[in-house]
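okay, here's the prediction I keep looking at, along with the sequence it came from:
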Amino acid sequence: MSKSGGNAEVVAKRGDVILQSGQDGVGEGVRNILVSSVVLGLASPVFAAMFDGRFSEGQNLSPASPRTVPLPDDDPESIIMICKIAHMQTAELPLKLAATVLSKIALCCNKYDCANVVRSWAIIWIGALLEDLEAADFEKMPLATHLLELPREFFRVSQRLVRDPTAILSVTKATDGHEFLPLEVFEYLLLRQISYQRRITTAFASIVTGLEFCAASKQALSTFIFGLRRNDLWPVNQCSVLVIKSKLRAVPESPPLYASCTTPNCACKSVARYTKATLIAELDKIYDAVDGICLDCVRQKVLGEQKRECRVPHAMREATVYP
């Protein structure tokens, strides 16, 4: 990025304001960003009020002598990225962001009421995070999608947190020290995640226990359980069906329980199924049954906002109506 005024990063070449974001000794330290007050005013009603002449920050603005505006409490990188998008300087923007970075941008957008500016880019960034099952701090995404006014992404994020978790949801990390979404929303997600994990455990238990009818069936089940253990699938310690299924590929399919049984009328002959295929089918049912949460229902029922038409339809199980 080019420089101006010694150490100001240029977002607008004829800018009349230098935003001084951050604090010395904190994170990245102070970053100076040369911007246009007109562009920021169009992007944010907060900046529009700041620069309309009623306050000192908006008086005698001129590209010849840009006025410095301190923003010590704001994350410098978030302010820079918001300014770049507002000024249409997007050529160097990354197509992927860490969840923590996106969360900070969402908080800045909420502060300056400029979510409209970054919404299109946020959809790209959230889409990339949704594809990354190992994304760190993904718990921050419900708050981010709420602040950025993205109901479909909120649905997908809440769905992903339940059915593709890398760990049990951390409510402390998810709230990020803020109260924009009530604690009960995250507790609801956590309870759904725990229930989902129990269903996975039950699916495994139903496959590997209670079917020991004879020596042949015991041998078939023992072989399958050994394959699960060898691939770290038994006892069940995974949270994601997708991860479990990827590991199941390495587990050999056992023959039906009755395959080598020579006992006439043995109960094993009533279970004419392949163990691995049955387990995968059950896991698919559990996975497909998980829905996302409707952001508009959350806002109406929990935040007390005025009733509006839900932007994610509830028909055909496309979204869970928040209880």
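It's in.

okay, CA-based contacts and neighbour counts for the rest of this
Fine.

where's the residue sitting furthest away from the middle of the chain relative to Arg192, distance?
In the chain, Pro264 marks the outermost C-alpha relative to the chain mean, sitting 54.8 Å out by CA atoms, centre = their mean. Applying CA to CA, to the nearest Å, the value for Pro264 to Arg192 is 45 Å.

check Lys218 too.
For Lys218, the distance to Arg192 (CA to CA) stands at 35 Å.

circling back: and the residue farthest from the centre of the chain, how far is that from Ala272?
The spacing between Pro264 and Ala272, counted by CA to CA, is 15 Å.

residues contacting Ala205?
Listed by CA atoms under 8 Å, 6 or more residues apart in numbering, Ala205 has no contact partners.

if we go to 10 Å?
Applying CA atoms under 10 Å, 6 or more residues apart in numbering to Ala205 gives the contacts Arg199, Trp234, Pro235, Val236, Leu279.

repeat for Val39
Ala12, Gly15, Phe47, Ala48, Cys83, Ala86, His87, Met88.

second structure for comparison follows:
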Amino acid sequence: MSVELYKCCPGICPLCHPFLVTIILGLRIVTMSSGITPIILDVDGDVRLCIPGKRNEEASSDQKDNSGAGSVGSSDGGTEVELVVSSKVLCVVSPVFKAMLKGYFKEATELSKMTALSQQYTLKLHEDDPEAATIMFALFHHEHDHIPSAPSTRCLEELAFFCDKYQCTHVMKHCGTNWLRDPKYNRSKHNLKRWDVEIVRLCRCLVFSYVFDLAEDFTRFAWSILLSHKGPICGPDTAAKLLIDHPLLRHEIARRLDAKRFELCQIYHAALMNPMTRDWKSLSGGCVRAGKAVGDYLKWLRHLEILEHDLEFSSHSFWHLLDKPLSGSDTPISTEHYPCVIYGCPCRSDIKTPNNLDLRTPLRAAIHRIQFHEPDVLCLDCIKTNERSTMDETCRIMHSFKGRALSDTKVLGR
């Protein structure tokens, strides 16, 4: 045996380095240790997984904040890890691993040979992310010390790829639901200065909730993307490119979200222009009362920086459009503040109109209507069943669509 050892590994003494070289005579399989301390997920494990990581993966755009004990892997997915796992567990949780390790593939043949020799079988997973794979295999083996409390959004996306590839989304569903409740993933309103980075984070969370069939979280993150994005979601300057061509998502999701944003823009724009398009009776009598009030209203809009001729509000996010008009002074903008000296002027009938008591009322009312549109933004069940769940009334999220295409849906609240 020593002769075979020196032939295969010259210069290495098997007595001094018993764990560095393993020679199986007859099969002549040589396994060189990479110097990486393996993570033991099963003390009796018969498979040693080597996950080199993706060396050419671009750096993550967000900082990791893994607070769970024993979390491994780097933020760019390039650190190699080794895991000792049980092939029986893998076959139970994943039909892909079952076919690979118990079927007629090369891996199954090699595993049976190594098992007969009471040796661990080394399996390399070149295409998988080390951090995501470690979390999943730890979850398979109920080793919760290696599961972080709040992974990065990049890791969430990699987990979606992993579980979709190995068909084990059911294992992650409960854990994923708890993760997405963390405030870390729900801070978009307070991160408007880095809105482009925030959109990428929200898109990754949307992918995660879509793959793991988390209907409530899917709607919530879709709504956050709609509110945080500046301009059209499917436009040339979109920050949500991840949604448009993501391999795990249906391509219509970005289009539906963009159509919903445009619908809300129409509601907002109509309310914004209401004082200027209203039929003022006093204008026909030479009274300037209404003109002065509308002038004050336009000054208020300019002060808020929301007076736009662009119907799509390309330079604004809805967070800005919804928050600004509700803040500031409560002093009403009304024709009542300006005296009229024309005898019998019809402006008196204008003042009696409720909306004329404050010209900001239509816009603020529209804002309150828009805020109730969250359940209607996107329904995961409708998307996956092509609206059939709405007709059958089986949607997990209650919303207003009655089996109609989004582009045909009339403006709500009118």
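Noted; the coordinates are in hand. Predicted, not measured: the structure shown is a model, and the values here were computed from it.

before we move on, back to that, so which of the contacts of Val39 of structure 1 hold up in structure 2?
On the basis of both residues aligned by TM-score structural alignment, their matches' CA atoms under 10 Å, what survives of these in structure 2 is Gly15, Phe47, Ala48, Cys83, Ala86, His87.

relative to Asp376 of structure 2, how far out is the counterpart of the fourth one in structure 2?
Spelled out, it's Cys83 of structure 1. Here Cys83 of structure 1 is matched to Phe137 in structure 2, going by TM-score structural alignment. Look at Phe137 of structure 2 and Asp376 of structure 2: by CA to CA, they are 37 Å apart.

could you do Leu227 of structure 2 as well?
Distance from Leu227 of structure 2 to Asp376 of structure 2, by CA to CA: 13 Å.

cool, and Leu5 of structure 2?
With CA to CA as the criterion, Leu5 of structure 2 and Asp376 of structure 2 are 68 Å apart.

neighbours of the closest residue in space to Lys96 of structure 1 that isn't next to it in sequence, just the number please.
Leaving aside its chain neighbours, Lys96 of structure 1 sits nearest to Trp125 (5.3 Å; criterion: CA to CA, 6 or more residues apart in numbering). Trp125 of structure 1 has 18 neighbouring residues, counting by other CA atoms under 10 Å.

ok, Trp125 of structure 1 touching Ile105?
No. Counting by CA atoms under 10 Å, Trp125 of structure 1 does not reach Ile105; the two are 11.3 Å apart.

give me the common contacts of the two.
In contact with both Trp125 of structure 1 and Ile105: Ala99, using CA under 10 Å, 6+ apart.

and the longest helix seen in structure 1 against structure 2, how far off on average?
In structure 1, taking DSSP state H as the definition, the longest helix is helix 183-208. Taken over the aligned residues, the distance from helix 183-208 of structure 1 to structure 2 averages 2.4 Å (mean CA distance after the TM-score superposition for structure 1).

could you point out the helix or strand that follows that helix?
Using DSSP states H and E, the helix or strand that follows helix 183-208 of structure 1 towards the C-terminus is helix 215-230.

how far does that following helix sit from its chain's centre?
Taking CA atoms, centre = their mean, to the nearest Å, the mean C-alpha location of helix 215-230 of structure 1 is offset from the chain mean by 38 Å.

angle of that helix against helix 183-208?
140 degrees (axes from the mean of the first three to the mean of the last three CA atoms, to 10 degrees).

quick check: next helix or strand after helix 215-230 of structure 1?
Beyond helix 215-230 of structure 1 on the C-terminal side, the first helix or strand identified by DSSP H and E is helix 241-248.

tilt between that next one and helix 183-208?
Orientation note: helix 241-248 of structure 1 sits at an angle of 30 degrees relative to helix 183-208 (the same axes, to 10 degrees).

so which bits of helix 241-248 of structure 1 are buried?
Residues Val241, Leu242, Ile244, Lys245, Leu248 are the ones in helix 241-248 of structure 1 that count as buried (16 or more other CA atoms under 10 Å).

over to stretch 187-203 of structure 2?
Of the residues in stretch 187-203 of structure 2, those buried (16+ other CA under 10 Å) are Ser188, Leu192, Trp195, Asp196, Val197, Glu198, Ile199, Val200, Arg201, Leu202, Cys203.

okay, now that stretch: how far is its last residue from its first?
Taking CA to CA, the first and last residues of stretch 187-203 of structure 2 lie 14 Å apart.

is it true that Leu249 of structure 2 touches Phe218?
No. Taking contacts as CA under 10 Å, Leu249 of structure 2 lies outside contact range of Phe218: 11.9 Å.

circling back: and of the buried residues of helix 241-248 of structure 1, the nearest to Ser78 of structure 1?
The shortest gap between Ser78 of structure 1 and any of the buried residues of helix 241-248 of structure 1 belongs to Leu242, at 33.0 Å (CA to CA).

what lines up with Gln120 of structure 2 in structure 1?
Aligned partner of Gln120 of structure 2 by TM-score structural alignment: Pro66.

quick one, strands of the stretch 51-200 of structure 2?
Secondary structure of the stretch 51-200 of structure 2 (DSSP state E, counting those that start in this stretch): strands at 81-85, 121-124.
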